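Student: just to be clear, the model below is a prediction. Sequence and coordinates:
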Amino acid sequence: MEKRFFDKVEDNAAVRIWAETTQQEKGDSLTGGYVSELWNFSRISVTQNNLQEMKEIWGQWDDEVKQLFYCHYGDLPYLLDVKIDEHLFRALAQYWNSAYSCFTFGKVDLVPTIEEYTTLLHWPKIQVERIYSRPANVPAFSKKLMNITGMSEQWVTTRIKQKGYCKCIPWRNLRDLILAHPDVKKRVDVFALSIYGLVIFPKALGHVDEAVANLFDRLGKGTTHVPAILAETFRSLNACKRAGEGRFIGCAQLLLSWFHSHFWKVEKVSYRIFSENYSPLKELVATPRRDDVTEENWMTVLRNLREEDVEWRAPWMVPDEILYQYRGFDWVPLLGVWGAVGYAPLLSLRQYRSRQFTAPTYGLA
């Protein structure tokens, strides 16, 4: 990783020796010979917000406004066009192995990584060392909304709703504001907030949660949102796996985009040409997909995956250094908007076309 993370950059051999020594000294928190348990059926719900109105608003904007959005928030709008294959998603969720924080298909282990999600979202203004964490003293929800929307306290407070234990603002109020706000930059900001609340962290359907506004409030300072997205993806999958049911509240669009980037191998792809304006998510959205495969057939396909079926390193990924530990941890704690989870990227070194070795996992569980 870069020197702003650590005192020095470690080469592969040094990391391997450190990992093996640490694993021998501290032991392993994972059960030996663990095999992911596959449920016979799934009650996981992939119920999503209706994004048609957001698509229509985006389609009405001219190139200048869209470019303003891309400049500040990257390729988020392409997520609106990612079709959710519920049969594939439910089958994929069966293979989530919470003990390893990865997907286990037979003998193939893969996991979405910070580096992959950062590349997919293509957000130019983030600083990878500024990982989101909720400040101890945060402004009131109304104050954050006033800052983001530029509206009065009265306008904001009359529109805040209570959903269970959480405060939210309805999408219909944000939609009306986007359509009528005289400040173009504020329209762009509110639209981005809506994508975060309805697509990336869709907890209360039709509403943007207060916790999402907490994260959004930090984005202007260059804070990276990727670890929070991964944390909530992993946490939601874990919760559904343990209960055998539940609604997935992570970003299903990003997870499926990641999946399609690794399966299956193709002879020629256009990802080989990289430029500053290249968008892997845009190309993934434009790629035709079959949508007539049943969940049972997807389960059969995933059970029979072979190593040669896997594109280990996503073809749009540029080789780079990876974050494999953080401060006193032998792995990386990911802080989400509602909680935290452990993440061990050394378990997925093959995705970086590196030699896989036993990674330290003490304390990860």
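Tutor: Perfect, thanks for sending it. Numbers count the residues shown, from 1 in each chain.

Student: only C-alpha atoms from now on, for both contacts and neighbour counts.
Tutor: Will do.

Student: distance of the residue lying closest to Ala91 once chain neighbours are set aside from Ala192?
Tutor: Distances taken as C-alpha to C-alpha, 6 or more residues apart in numbering place Met299 nearest to Ala91, at 5.5 Å, with adjacent residues excluded. Met299 is 35 Å from Ala192, where distance means C-alpha to C-alpha, to the nearest Å.

Student: quick revisit: buried set for the host helix or strand of the residue nearest to Ala91?
Tutor: Using DSSP states H and E, Met299 maps to helix 295-303. Of the residues in helix 295-303, Glu295, Trp298, Met299, Leu302 count as buried by neighbour count, 16 or more other C-alpha atoms under 10 Å.

Student: assess the claim that the residue nearest to Ala91 and Ala93 are in contact.
Tutor: No - under the criterion of C-alpha atoms under 8 Å, Met299 is not in contact with Ala93, lying 10.2 Å apart.

Student: from Tyr70, how far off is Asp63?
Tutor: For Asp63, the distance to Tyr70 - C-alpha to C-alpha - is 10 Å.

Student: dropping in the other structure now:
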Amino acid sequence: MPEVHNLIEFGKLLKGKKRRDFDKKYGNVLNLIEVNVQVEAITTLSQFYDPQFRCFTFSDFQMVPTLEEYEQILGYSFKNIKPYHYKGHYPASKMVASLLKVKQDKLEKYMKSPNGVYGIPLSYLNERLESFHEEGDWAAFADVLALAIFGIVLFPNIDNHIDFAAINVFLAVRNERQNPVPTVLKRTLCCLSALSVWLITHIFHSGLRASCPILDFKQCFVKPKNKFDWGRYLGDLSEKTVRWYPKWREVGTVIYQCGTFPNVPLLGTKGCIYYNPSLALRQLCYPIMNSPEEDSSLTASFIVHGIDNKDIEEHRRVRKAWNHIGHRGRELGKRSTDALN
């Protein structure tokens, strides 16, 4: 778990219009850092991950975080906004220095490289946040606070270190209004706050018809459990006990495929992988008609491991596919959370 105490305190300084402007620009990231993550729950959940179908397989059902769910958890809409895509290079240190309002040579002295990964220590961003607060430069304060959250919560890599992959996503969101949801979803087991909200709101009932997923999560009031208790709890889940379709997940159409891909390719900070919406139909209130074994598109392999020159063509193909998004709605069947086979 990242150390977010200082970021929470900095976030409390944004009030009224400053907070509303931040949320409009960066979604729910400030709310996410206040999510109380039970690490034992996520550790146990990871043992249910099925690499063949890229989902979580429980006793008699399967579930997978969806684009539509993460869209609401993170607070970024796909309406008129293209997803993040890697352009083939990371931002120059000069651009990052401009964001932090420091000289380039001074910033480069702080750009440490743990394990060969260049970036910025969280401690240095904390110093810049203190300075911007004292100066009353709230625009810069908001941007740097969001950068820190992107680096250690949405796209963590090394403890207390914001690497250039995370910085690249942040700048794409800030400067070009790109959507980070597919990139976060591609790294499902990395953003623990978002995954915790997804898990808890599926398997516990808050009794509240909340239109906000994070509020729904907080209203579930889940008591701390150890690994043994979480293992027993998740092992006993059944299709009849999970919450398939809370109020905040109500959607009309879903992103079902992109371009000529049979599924939805997710372009991350390091590569690409498939996401299979047909496994998540019950979470979107549509019936599942066939078992995964009968759907060849689910077992189709598509993995791009890196961002080197040899991978650029595949990245380009994925970006082009996202210009032709295939939505489905009523043609998927009558609204239902049944599995018909």
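Tutor: Now that the structure is in, tell me what you want to look at. This structure is a prediction, so every number in the text was calculated from the model and none was measured.

Student: report the TM-score for the pair.
Tutor: Once superposed, chain against chain, the TM-score is 0.80 (TM-score structural alignment, normalised by the length of structure 2); 293 aligned residues with a C-alpha RMSD of 1.9 Å.

Student: what do we get in structure 2 for the residue nearest to Ala91 of structure 1?
Tutor: The alignment partner of Met299 of structure 1 in structure 2, by TM-score structural alignment, is Gly231.

Student: what does Asp330 of structure 1 give?
Tutor: Aligned partner of Asp330 of structure 1 by TM-score structural alignment: Pro262.

Student: tally of neighbours for its match?
Tutor: The tally of other residues near Pro262 of structure 2 (other C-alpha atoms under 10 Å) stands at 15.

Student: quick check, nearest of the buried residues of helix 295-303 of structure 1 to Cys168 of structure 1?
Tutor: Proximity of the buried residues of helix 295-303 of structure 1 to Cys168 of structure 1 (C-alpha to C-alpha) peaks at Glu295, which lies at 34.0 Å.

Student: right, and that closest one touches Ala93 too?
Tutor: No - Glu295 of structure 1 is beyond contact range of Ala93, at 11.1 Å (criterion: C-alpha under 8 Å).

Student: mind listing what's buried along the helix or strand containing Glu56 of structure 1?
Tutor: Element membership for Glu56 of structure 1, per DSSP H and E: helix 52-60. Residues of helix 52-60 of structure 1 classed as buried: Met54, Trp58 (neighbour count, 16+ other C-alpha under 10 Å).

Student: Tyr118 of structure 2 against Ala165, yeah?
Tutor: No - the pair Tyr118 of structure 2 / Ala165 is not scored as a contact, 9.3 Å apart, by C-alpha under 8 Å.

Student: more crowded one of those two?
Tutor: Ala165 (22 against 17).

Student: which position in structure 1 pairs with the more buried one?
Tutor: Checking TM-score structural alignment: Ala165 of structure 2 goes with Ala211.

Student: show residues contacting the helix holding Met299 of structure 1.
Tutor: His87, Leu88, Arg90, Ala91, Leu92, Phe105, Gly106 (C-alpha atoms under 8 Å, 6 or more residues apart in numbering).

Student: check which helices and strands the strand or helix carrying the first one sits against.
Tutor: Right, the one you point to is His87 of structure 1. Assigned by DSSP H and E, His87 of structure 1 belongs to helix 86-94. Under the contact definition 3 or more C-alpha pairs under 8 Å, 6 or more residues apart in numbering; DSSP states H and E, helix 86-94 of structure 1 sits against helix 226-243, helix 295-303.

Student: please redo it, this time with the cut-off set to 6 Å
Tutor: helix 295-303 (3 or more C-alpha pairs under 6 Å, 6 or more residues apart in numbering; DSSP states H and E).

Student: regarding the residue lying closest to Leu364 of structure 1 once chain neighbours are set aside, what is its secondary structure?
Tutor: What sits nearest to Leu364 of structure 1 in space, not counting adjacent residues and going by C-alpha to C-alpha, 6+ apart, is Gly342, at 5.6 Å. Following DSSP: H, G, I helix; E, B strand; the rest coil, we place Gly342 of structure 1 in the strand state.

Student: ok, Ala19 of structure 1 - how many residues close by?
Tutor: Using other C-alpha under 10 Å: Ala19 of structure 1 sits among 19 other residues.

Student: touching, it and Thr361? I think so.
Tutor: No - taking C-alpha atoms under 6 Å as the definition, Ala19 of structure 1 is not a contact partner of Thr361, at 9.2 Å.

Student: residue with max distance from the center of structure 1?
Tutor: Using C-alpha atoms, centre = their mean, the residue of structure 1 lying farthest from its centre is Gln154. It sits 34.2 Å away.

Student: alignment lookup: it to structure 2.
Tutor: Checking TM-score structural alignment: Gln154 of structure 1 goes with Asp105.

Student: next, that match: secondary structure please.
Tutor: Under three-state DSSP, the three-state class of Asp105 of structure 2 is helix.

Student: give me the helices and strands touching the helix or strand hosting Phe56 of structure 2, please.
Tutor: Using DSSP H and E, Phe56 of structure 2 sits within strand 55-57. Here strand 55-57 of structure 2 touches strand 49-50, going by 3+ C-alpha pairs under 6 Å, 6+ apart.

Student: which residue numbers in structure 1 go with the strand it packs on?
Tutor: Using TM-score structural alignment, strand 49-50 of structure 2 pairs with 96-97 in structure 1.

Student: average offset between that stretch and structure 2?
Tutor: Compared with structure 2 after the fit, stretch 96-97 of structure 1 shows a mean deviation of 0.8 Å (mean C-alpha distance after the TM-score superposition for structure 1).

Student: and the nearest residue to Thr358 of structure 1 once chain neighbours are set aside, how close does it get to Ala13 of structure 1?
Tutor: Excluding the flanking residues, the one nearest Thr358 of structure 1 by C-alpha to C-alpha, 6+ apart is Glu20, at 6.5 Å. To Ala13 of structure 1, Glu20 of structure 1 is 11 Å away according to C-alpha to C-alpha.

Student: can you give me the helices in structure 1?
Tutor: With helices called from DSSP state H, structure 1 shows them at 12-26, 52-60, 63-73, 86-94, 114-121, 141-149, 153-157, 171-180, 184-195, 210-219, 226-243, 252-262, 280-286, 295-303.

Student: in CSV: the ones you listed, plus distance to Ile131 of structure 1.
Tutor: As requested, these are exported to CSV (distance: least, C-alpha to C-alpha, whole Å):
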stretch, distance to Ile131 of structure 1
helix 12-26, 23
helix 52-60, 28
helix 63-73, 16
helix 86-94, 27
helix 114-121, 11
helix 141-149, 20
helix 153-157, 28
helix 171-180, 27
helix 184-195, 18
helix 210-219, 10
helix 226-243, 7
helix 252-262, 19
helix 280-286, 22
helix 295-303, 33
